[in-house]
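Visitor: Just need the structure, nothing else, for what follows:
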Amino acid sequence: MSDSEFQRISSLFEAIIAGTLTLQQKEDLECALVESEPLRVAYLQAMSMHLDLDQLSRSDEDIPELVKSQGETLVPDKHNLWRSRIFLAGLAASILVLVSLLTVLLTTPQSNPVAVVPQGGDEDHSPKTVAVANAILVSQGGDPTTGGQKVTIGKNYVLTEGVLGIEFASGARAVFQAPCVFTAEGRQSLRVRSGKCSVDAPPGAEGVELLGPAAEGVDQGTRCATGIAETGEAQLVAIDGEATLSSLKQRTRPTMHLRSGDMAPEPGMSPHRSKGSLPSRTNLDRLPDRIIRYEATFIDSYADELLTLTVQRNGVTSTIDRDDLIRARVVHFESGKNAATFCTKMGDHLPTGEDRLKLLHGDFSLVTGIINPIARPGRKVSMRVEFEEAIVNAPGPDIVIFDLQLLVYDPDGDKLVLRSGDERQNRPTLTVEQFDIGLNSPYALDLFPHCTYRAQEATRSIDDLKQNAFIHGRQINIDARALAVAIDLSDLGYEEGESLQRLEFLNTSGGIDPVLIVGLRP
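Guide: As a prediction, the model looks like this:
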């Protein structure tokens, strides 16, 4: 790009800030940004400076409330609202770092992030983390836990969120559920101060010690579990096989022997047989079924299209190619005036007519989508999708929803309220408060820059999506990741073997940004 052309294009930055950019100027700027890295740097520097000044000149009280005009709700676009509400001064530097990454050649991130090895301890025999589900350890600085990390002998670990599985060198495994405080005392010994823990000691790995505040349990094989309240009250359960329980304080008390189904509180109290299923406080023998990770194609250093899903279903982990997934297309959609409704990749124009609907189902892109469904007042259903073929309820997850989430928003993901869209007598709703892969997950990939198109009038139908006018939001976002959550049809009232054709999204306080919705085959 010549110096004169650079000056001409960069002069349009002020027009963006002033809101006077014409359609032709917008197209010229978009094309130039795609082609020129120096221009992208200059653009983001200018935007950062403007946003910094804008933040200094306003307070939260200056942000307008939602207003209603002519019976329609003015919906704030969460892709732009952050600029005036929670923009941080350090974001300018982060933007420049992200821009510099645009020059990196096509790379694919490692499936397993580099493990952090804690210092000290008997590392030759230290257990290691082997499975995680939204697990966060306070002792690791609050960072998400990943597979392959060593657990330092003698170090206290406080699991504040999620579920964590570790494996000993012998092959024995332990699963902890938050909130839980535990310490690895040795190569085959765990001290649990509070919380839930279960141990699986297969043949050859018997003898795992579970130390509580006042008792010692030994798993003689195959599985046992303990639940310790904050008060120190404990309970040991032999789920399958045998275990022993003895007092740490009063050695005169006899050791109790437990067999499958036996439950025992503090030593000295008689064990008893469990009736029916084991209590939920101790019956934790594996991590929950969930989406573990996904892989994608990359443009520069940013994720674009889904390639594979790794999912745990009924306790079994498998990787699924995208061609084996069942895609869903939108068949009903509502949203408000001024809402960001379409999401496209940087440099792409909004399609016309039927092709607009393909932004959700016509590709495997994690960047493009039909976003922010919001039902009109008095109505519940904001969006309904239909799968290419019926989704059969099998053990474990049956549907996966991908959500585009800006880094400044809820790390757990947008709240979801779902129900069956089929004609059924009983249609229970399912509320999703946390995604399996949230913003803080090491498996949430940074997305290729995207832009949004805002509605000039309320969207009430599929025809509106195809025919109404939508305006480019003028902002290119490079600070988003793709989150993922697995849905089990059993939670929507389906029996095993029953099938679902349509899925409904109900109104929530915040809009979700679905960029891909897929079903899993049995």
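Visitor: Could you use CA atoms for every contact and neighbour count after this?
Guide: OK.
Visitor: who's in contact with Asp363?
Guide: Applying C-alpha atoms under 8 Å, 6 or more residues apart in numbering to Asp363 gives the contacts Glu305.
Visitor: And what about it, helix, strand or coil?
Guide: When classified by DSSP: H, G, I helix; E, B strand; the rest coil, Asp363 comes out as coil.
Visitor: now it: how far from Glu504?
Guide: To Glu504, Asp363 is 21 Å away according to C-alpha to C-alpha, to the nearest Å.
Visitor: Leu33 too?
Guide: Taking C-alpha to C-alpha, one finds Leu33 at 38 Å from Glu504.
Visitor: again, but for Ile292
Guide: Distance from Ile292 to Glu504, by C-alpha to C-alpha: 24 Å.
Visitor: any idea how far the residue lying closest to Gly315 once chain neighbours are set aside is from Leu325?
Guide: Distances taken as C-alpha to C-alpha, 6 or more residues apart in numbering place Asp289 nearest to Gly315, at 6.2 Å, with adjacent residues excluded. Distance, Asp289 to Leu325, using C-alpha to C-alpha: 18 Å.
Visitor: before we move on, what about Gly221?
Guide: In this view, Gly221 and Leu325 are 39 Å apart by C-alpha to C-alpha.
Visitor: same deal with Ile370?
Guide: Using C-alpha to C-alpha, Ile370 is found at 19 Å from Leu325.
Visitor: just Asp54 next, same as before
Guide: 45 Å.
Visitor: Next up, identify which helix or strand the nearest residue to Leu445 once chain neighbours are set aside is on.
Guide: In space, and not counting its chain neighbours, Leu445 is closest to Arg481: 5.4 Å by C-alpha to C-alpha, 6+ apart. Using DSSP states H and E, Arg481 maps to strand 480-487.
Visitor: And the helix or strand following that strand, what does it pack against?
Guide: Moving toward the C-terminus from strand 480-487, the next helix or strand (DSSP H and E) is strand 499-506. With contacts defined as 3 or more C-alpha pairs under 8 Å, 6 or more residues apart in numbering; DSSP states H and E, strand 499-506 has these neighbours: strand 381-392, strand 416-420.
Visitor: I'd like the structure of this one too, to check against the first:
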Amino acid sequence: MTYDLNKRLAELSHRSVHNSLTAEEHAELEELLLTSPETRDEYFLLLDLEYGLAKLAVEETGRQSLSLPEAVVRPANQKREQPVVTPLRVGYWPLLALTLVGLLVAPVVYWTASQTSVAQGDHQVEGKSKEARSGPEIAPAVAAMQIVQLARSRFFGEPRAFAPGDTLALNHDYALVEGSVQLRSRTGAEMIVQAPAVFTVHSAERVLLKVGECSVYAPKGAEGFRVLTPQAEVVDKGTRFSISVNESGEADVEVIEGAAEVFTTQETSEPIHTGLLLEAGEGRVINSMGEVVAGDGSQFGRTYKSILPDRIISFDVTPKEDPEPDKLLMVTAQRGGKTVSYDVNQLIGFDLIHFKVNQNINNLTTPLLSVDPKHGDDTRRRAEYLDRDHCLCTGILNPGGSATPLTSDPDINNEDLNKRTPGLAVRFHEPIVNGPGADIVFFDLHVVVHPEDGDPFHVSPTHFEPGLKSHTIGEYDISLVDHGSHQLSSFRLYGFDRRIRSLDELCQSNHNGGVPHAVPAKVIATGIDLSDLGYPKGAEVRELFIQDAMDDENYIDPVFIGGFPPVSSTSPAEPTSTEE
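Guide: Sure thing, here's the model as predicted:
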């Protein structure tokens, strides 16, 4: 083949693998493949190179940028067979043509089909830096759009829960029905989408927001990032901006920093068009008729989000293969916009000082091989399953509750045990200082057939003062369907011989010796922010009261509670991107 023909074949082969051939180019590639065996052999060499580079990227980074059909990728130990020249026979060319068309279309169809699903990527978005390689990189190793973080997010109609590092498919409608998600494009542009929203990633430079809110930050090098809406197109000029699109297609655009150019859909259809340049502090509304009008200045800046909400991000536990499985090791939280990881031994412990149920008598759990004696005693052994134990298979379950949160002090000392308040009370070993974000982490054992959002519960002061109130937690930061929830090993559930009304009864009563729990369970987690109870910043809190919210027949099952150490008095620097 000539140099020009070889070059053209390489271009068309590359585009075929990446599903970017036009109809004319497709026909051109078919014609080239029918010209000679040499051309066809070169085509297979190019396919091997494309998929070989993609496979190398998977091995080095853990991220898959191309589907790898085994029928196309030749094993390394398989030698290439020399072509055998045979005389042409009647009917050979039509058969050859059909075969080559099939070989050409198969990788493209395979690649197209793979775009409907999300490729599992590395959970660390910032992968290891690749060693420099000589020559041009044909197959890109970085996805067009990748998930950086999620906060209580739930997508409708997706086959599984997303995780940080997952790649989003192109030209696929994503319906975010709860929470928020932070995305990063290959160009470096970052985007936070808030539910409810429907969006489509067209490329690393173009995202269609059909409805919902998004905040965009484009650092140097990512200029030109575009967000399309039903009535407008916003082009970044090195800036931070937000867009809110309602169900009628009306878009509210606000520029926080830098500048952005806004085009109506009518303007973008014209061969030569210029848009409206908005600078920092300016905003416009493109209504459902495509008209550009002034926005509500009093609401300016409320849509833009530079970071995801403070929350419990993740937790680490020992695996089931460990001699001590399901043991909590570390908790990572975002507090005041800053990500902080705490070793379990850094968390502030507590003493269980009160426990009373409503009806449920299954109040204790241990690992399967750790059997609690049937008969109670005068020690605090059982209380320590919750307040001294780091294993998430141990806990004090099913405390009582109330559909109505407390508005006055709970009764935890009445001599008449029947008059005590259902729930549990804890006293921390040292004061919990109310800081930014969550101040306490709460872990709950949750059976997989129970509601995926977790069991709601009330948190209250043990001593009410002016300004203090109860707070109901209805959603967990890490829910049952979240990628970060932890599947527990086998455990025992213990049923007591009576309804427990006090901590002494919990420790002294007899139970059935424990039975293996038949239904799988996971551990989920959420944070407790003392500010939600009315405590001012810097306030010191020693005790809390926790009750099930009695929304259904399922109760909370606490297996671990820990207080966070005080944060540094130095406020975190203002973030320069949407990344935490």
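Visitor: TM-score for this pair?
Guide: The TM-score (TM-score structural alignment, normalised by the length of structure 1) is 0.72; 408 aligned residues with a C-alpha RMSD of 2.7 Å.
Visitor: one step back: and for the equivalent of the residue nearest to Leu445 of structure 1 over in structure 2, the neighbour number?
Guide: In structure 2, the residue matched to Arg481 of structure 1 (TM-score structural alignment) is Lys522. A total of 19 residues lie near Lys522 of structure 2 under the criterion other C-alpha atoms under 10 Å.
Visitor: Next: the one 5 residues further on.
Guide: When neighbours are counted by other C-alpha under 10 Å, Gly527 of structure 2 registers 25.
Visitor: That one contacts Asp444, doesn't it?
Guide: No: the criterion here is C-alpha atoms under 8 Å, and Gly527 of structure 2 misses it with Asp444 at 11.4 Å.
Visitor: sorry, back to before: of Asp289 and Leu325 of structure 1, give the one with the bigger neighbour count.
Guide: Asp289 (21 against 18).
Visitor: Against Gly437 of structure 2, how distant is the alignment partner in structure 2 of the more buried one?
Guide: Under the alignment (TM-score structural alignment), Asp289 of structure 1 maps onto Asp310 of structure 2. For Asp310 of structure 2, the distance to Gly437 of structure 2 (C-alpha to C-alpha) stands at 5 Å.
Visitor: Please enumerate the shared neighbours of these two.
Guide: Shared contacts of Asp310 of structure 2 and Gly437 (C-alpha under 8 Å, 6+ apart): 334-336.
Visitor: now these as JSON lines including neighbour count and secondary structure?
Guide: Formatted as JSON lines, the shared contacts of Asp310 and Gly437 of structure 2 follow (neighbours: other C-alpha atoms under 10 Å; DSSP: H, G, I helix; E, B strand; the rest coil):
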{"residue": "Gln334", "neighbour count": "21", "secondary structure": "strand"}
{"residue": "Arg335", "neighbour count": "20", "secondary structure": "strand"}
{"residue": "Gly336", "neighbour count": "19", "secondary structure": "coil"}
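Visitor: Check which helix or strand the aligned partner of Gly513 of structure 2 in structure 1 maps to.
Guide: By TM-score structural alignment, Gly513 of structure 2 lines up with His472 in structure 1. Assessed by DSSP H and E, His472 of structure 1 sits inside strand 470-477.
Visitor: packing partners for that strand?
Guide: Packing partners of strand 470-477 of structure 1 (3+ C-alpha pairs under 8 Å, 6+ apart): strand 450-455.
Visitor: what's the angle between the strand it packs on and strand 470-477?
Guide: Per axes from the mean of the first three to the mean of the last three C-alpha atoms, to 10 degrees, the angle that strand 450-455 of structure 1 makes with strand 470-477 is 150 degrees.
Visitor: just how off-centre is strand 450-455 of structure 1 within its chain?
Guide: Centroid separation between strand 450-455 of structure 1 and its chain, computed with C-alpha atoms, centre = their mean, to the nearest Å, is 23 Å.
Visitor: Point out the other helices and strands that it packs with.
Guide: Here strand 450-455 of structure 1 is seen to pack against strand 340-345, strand 470-477 when contacts are counted using 3+ C-alpha pairs under 8 Å, 6+ apart.
Visitor: ok, now with 10 Å
Guide: Counting by 3 or more C-alpha pairs under 10 Å, 6 or more residues apart in numbering; DSSP states H and E, the packing neighbours recorded for strand 450-455 of structure 1 are helix 78-85, strand 340-345, strand 369-370, strand 470-477.
Visitor: What's the average distance for the second one when superposed on structure 2?
Guide: Comparison of strand 340-345 of structure 1 with structure 2 after fitting gives an average deviation of 1.1 Å (mean C-alpha distance after the TM-score superposition for structure 1).
Visitor: Which residue range of structure 2 does that strand align onto?
Guide: Aligning strand 340-345 of structure 1 against structure 2 (TM-score structural alignment) gives residues 362-367.
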